[in-house]
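Trainee: this is a predicted model, with the sequence first.
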Amino acid sequence: MRERIPVVVQGRRTRRSRAARALWTGAELAVTLGAVLLLLVVHQLWWTNRQAQRAAHDQVDRLERQWEARTAAPAAPPRPGDDGSAEQAARGGPPSGASGRRAAGRPPAPPRNPAYAVLRIPRIGLTAPVAEGVGKAAVLNKGYVGHYPHSARPGERGNVALAGHRNTHGEPFRRLDLLRTGDTVLIDTAAARYTYVVRRTLARTTPADGTVLAAVPYSGVHPAARFTAPGAYLTLTTCTPEYTSTYRLVVWGVLRSTQSR
């Protein structure tokens, strides 16, 4: 009986092994890419929130300690012949005189970017520092609420305009849509507590609707949403819907009371 020699088709096996390796490599790359994307999402949605919220909380504590220390410290008696310029300089204001005189009764301008006030909204359990400016890197991404530089300052007549993230980076305005007419919004500064009352909410408008920040605020997109008389207003703005920046959510309030420290 003649023994048969098996035939080995080397070329087919090589092609199959190469295809299997390519398929395996592609699967590994897909899994790796998925893991990287998942880590990026976790970092953006969870870790940045934790960092910003912790930093914002620490900033609020720092401000409150500064205010308490300032209130507890006894005022130094004026020196004979002192015209008040030394005290004014110590408070951070300009010296007296024609070139440095500030309008009577106007509070000192807040510093650029560092937090100088605390926003509290009891309805949504919010306590967040307020800083000058609305830049992302310098203010908003730190979990702060940003003050539009050309708007009124807390307690002044005009419109105090504030912005904050709704998602990620501390998301202080995450639940801003829950505010209703009659809710209170508090702004604490070194000088006083200003209590505003919510009067109107604009659920959705375009990012270009800048008249919502006017001294007498109104919407150029929704003409029925407007105030008509000068007053002391508050405007809170954030992105909407959640996890997008397509539109803006706007909450308007009016000043009800001022309580000096």
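Mentor: Cool, the structure landed.

Trainee: switch to C-alpha atoms for all contacts and neighbour counts from now on
Mentor: Will do.

Trainee: from the chain's centre, how far out does stretch 132-143 sit?
Mentor: 6 Å (Cα atoms, centre = their mean, to the nearest Å).

Trainee: which other residues reach it?
Mentor: For stretch 132-143, contacts defined as Cα atoms under 8 Å, 6 or more residues apart in numbering pick out 49, 52-53, 55-56, 110-116, 128, 131, 145-149, 163-165, 169-172.

Trainee: the same query, at a cut-off of 7 Å, please.
Mentor: Residues from elsewhere that reach stretch 132-143, judged by Cα atoms under 7 Å, 6 or more residues apart in numbering: 52-53, 55-56, 110-115, 131, 146-149, 163-165, 169-172.

Trainee: could you do stretch 239-256 as well?
Mentor: 166-167, 195-207, 232-238.

Trainee: ditto for stretch 50-62
Mentor: By Cα under 7 Å, 6+ apart, stretch 50-62 touches 118, 128, 129, 142, 143, 144, 169, 170.

Trainee: which of the three states applies to the closest residue to the first one other than its chain neighbours?
Mentor: When the adjacent residues along the chain are set aside, residue 118 lies closest to residue 129, with 4.4 Å between them (Cα to Cα, 6 or more residues apart in numbering). What DSSP: H, G, I helix; E, B strand; the rest coil gives for residue 129 is strand.

Trainee: want to compare, so here's the second one:
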Amino acid sequence: MTALRPERDSGTAGDQGSSYGQPYGDSGAFGGGWYEEQYPQPLLDDETVALRIPEPPARPTVAETGAETGAETGAAGTGPVGGGRAARRKAAKRRHGRRGAPRDQSPGEEAAETAKAPLSRVEARRQARARKPGAAVIASRAIGEIFITTGVLMLLFVTYQLWWTNVRAHAQANQAASSLQDDWASGKRSPGTFEPGQGFALLHIPKLDVVVPIAEGISSKKVLDRGMVGHYAEEGLKTAMPDAKTGNFGLAGHRNTHGEPFRYINKLEPGDPIVVETQDKYFVYKMASILPVTSPSNVSVLDPVPKQSGFKGPGRYITLTTCTPEFTSKYRMIVWGKMVEERPRSKGKPDALVS
């Protein structure tokens, strides 16, 4: 061999043989420890006593060096990247792109960053115009609000007409009936003629469970809208009173709203009783005929002997008039009756009110 070898101490063959395979110690020619440091000897396998290649030293980690560079980390910052400066540049481009923006950024994050960026004056005006509603949108909103308001007002009006007017009229009619009965019970005499709006009798229709005051006149405000029925007493439509020897006692009443006392008079049949109660007497009529539809101007139905009633001569009759069809005032419905009994109050109620 051409390499230098340290001399060994002379000795016997046995001594020399015994020194083979042993590392040079402190007694070596070159001082033992220094030689081992300069020329490390291969390690021996304990089992095979064969030579073994030493393991390469571990490379320092990022935590040990305290620095993180593109050469030591990959695109995601987790693995080593080789290849020198060019490789590090490529890794940096993959991470940040051309302008330094992260390529793995989500669309939502990019939109948030874009929103944070200040807008130019032109872009701000454009966005303001885009947010401002157009004329068509404003018009549609206005029309919609009008429709909603109109619908609410109509609903309130219908509620008022169909419900509240009945509640109020029933209360007013009941008060008028109670006042009238109190006057009769106290013996207070009523004059032979009555003022417009003044109550003077009670109308009973047992089949329909109707008991309602009768007032003088057919004024909507003073009589009909207060839940009462009115006696035709105006000039040109003047009819007889129940105690007249002959004649036609004509009454008008609402069919719908304001107490609607005549709502179901179309259900009356011939023979059904209709009773008029005054301070002194009961006048009992029997339903005779009905005219389902006629013109509002057909005042002949109030004649002393109505032509379409079926009556043949003078008598003591009653006529009930109301609007038809329901919830309209286009036509009139007429119901006629003929008196069959006149009974003093001193004799008690007639059979039609007792049963």
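Mentor: Everything's here; your move. Not measured: the values here are computed from a predicted model.

Trainee: from the contacts of stretch 239-256 of structure 1, which would you call buried?
Mentor: Neighbour counting with 16 or more other Cα atoms under 10 Å marks 166-167, 195-202, 204-206, 232-238 as buried within the contacts of stretch 239-256 of structure 1.

Trainee: map the residue nearest to residue 118 of structure 1 across to structure 2 for me.
Mentor: Taking TM-score structural alignment, residue 129 of structure 1 has residue 213 as its aligned residue in structure 2.

Trainee: same check on residue 68 of structure 1?
Mentor: So, by TM-score structural alignment, residue 68 of structure 1 is matched to residue 185.

Trainee: what about the counterpart of residue 225 of structure 2 in structure 1, how many residues nearby?
Mentor: Mapped onto structure 1 by TM-score structural alignment, residue 225 of structure 2 lines up with residue 141. Residues within reach of residue 141 of structure 1, counting by other Cα atoms under 10 Å, total 22.

Trainee: over to residue 231 of structure 2?
Mentor: With other Cα under 10 Å as criterion, residue 231 of structure 2 counts 28.

Trainee: contact partners for it?
Mentor: 214, 215, 216, 217, 218, 250, 251, 252.

Trainee: out of those, name the ones that lie in strands.
Mentor: 214, 215, 216, 250, 251, 252 (DSSP state E).

Trainee: residues near the second one, how many?
Mentor: Counted with other Cα under 10 Å, the burial measure for residue 215 of structure 2 works out to 26 neighbours.

Trainee: separation between it and residue 91 of structure 2?
Mentor: Residue 215 of structure 2 sits 105 Å away from residue 91 of structure 2, going by Cα to Cα, to the nearest Å.

Trainee: what do you get for the fourth one?
Mentor: From residue 250 of structure 2 across to residue 91 of structure 2, the span is 109 Å (Cα to Cα).

Trainee: how about the helices in structure 1?
Mentor: Assigned by DSSP state H, structure 1 shows helices spanning 10-42, 48-72, 85-90.

Trainee: most tightly packed of those helices?
Mentor: Comparing the helices of structure 1 by mean neighbour count (mean count of other Cα atoms under 10 Å), helix 48-72 comes out on top with a mean of 16.

Trainee: ok, of the contacts of stretch 132-143 of structure 1, which come out buried?
Mentor: 52-53, 55-56, 110, 113-115, 131, 146-149, 163-165, 169-172.

Trainee: which one in structure 1 is aligned with residue 85 of structure 2?
Mentor: Checking with TM-score structural alignment, residue 85 of structure 2 has no match.

Trainee: ignore the last one, residue 334 of structure 2
Mentor: By TM-score structural alignment, residue 334 of structure 2 lines up with residue 250.

Trainee: how far away is its match from residue 226 of structure 1?
Mentor: 12 Å.

Trainee: equivalent analysis for residue 92 of structure 1, please.
Mentor: From residue 92 of structure 1 to residue 226 of structure 1 the distance is 37 Å (Cα to Cα).

Trainee: tell me which of those two has more neighbours.
Mentor: A count of neighbours by other Cα under 10 Å puts residue 226 above the other of residue 92 of structure 1 and residue 226, at 17 against 12.

Trainee: counterpart of residue 188 of structure 1 over in structure 2?
Mentor: Using TM-score structural alignment, residue 188 of structure 1 pairs with residue 277 in structure 2.

Trainee: show me the contacts for that match.
Mentor: 201, 202, 203, 283.

Trainee: go again with 8 Å.
Mentor: Applying Cα under 8 Å, 6+ apart, the residues contacting residue 277 of structure 2 are 201, 202, 203, 204, 283.

Trainee: returning to what we had before: possible to save the contacts of residue 231 of structure 2 as CSV with distance to residue 244 of structure 2?
Mentor: Shown next, in CSV, are those (distance: Cα to Cα, whole Å):
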residue, distance to residue 244 of structure 2
214, 17
215, 17
216, 16
217, 18
218, 20
250, 13
251, 15
252, 19
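
Trainee: most surrounded residue in the residues you listed?
Mentor: residue 214 (29 neighbours).

Trainee: that one contacts residue 203, correct?
Mentor: Yes. Using Cα atoms under 8 Å, residue 214 of structure 2 is in contact with residue 203, at 6.5 Å.

Trainee: returning to that earlier point: which of the contacts of stretch 239-256 of structure 1 fall in strands?
Mentor: 195-205, 232-238.

Trainee: and the aligned partner of residue 120 of structure 1 in structure 2, how many neighbours?
Mentor: Applying TM-score structural alignment, one finds that residue 120 of structure 1 aligns to residue 204 in structure 2. By other Cα under 10 Å, 20 other residues sit near residue 204 of structure 2.

Trainee: and residue 204 of structure 2, what is it in contact with?
Mentor: 210, 211, 212, 274, 275, 276, 277.
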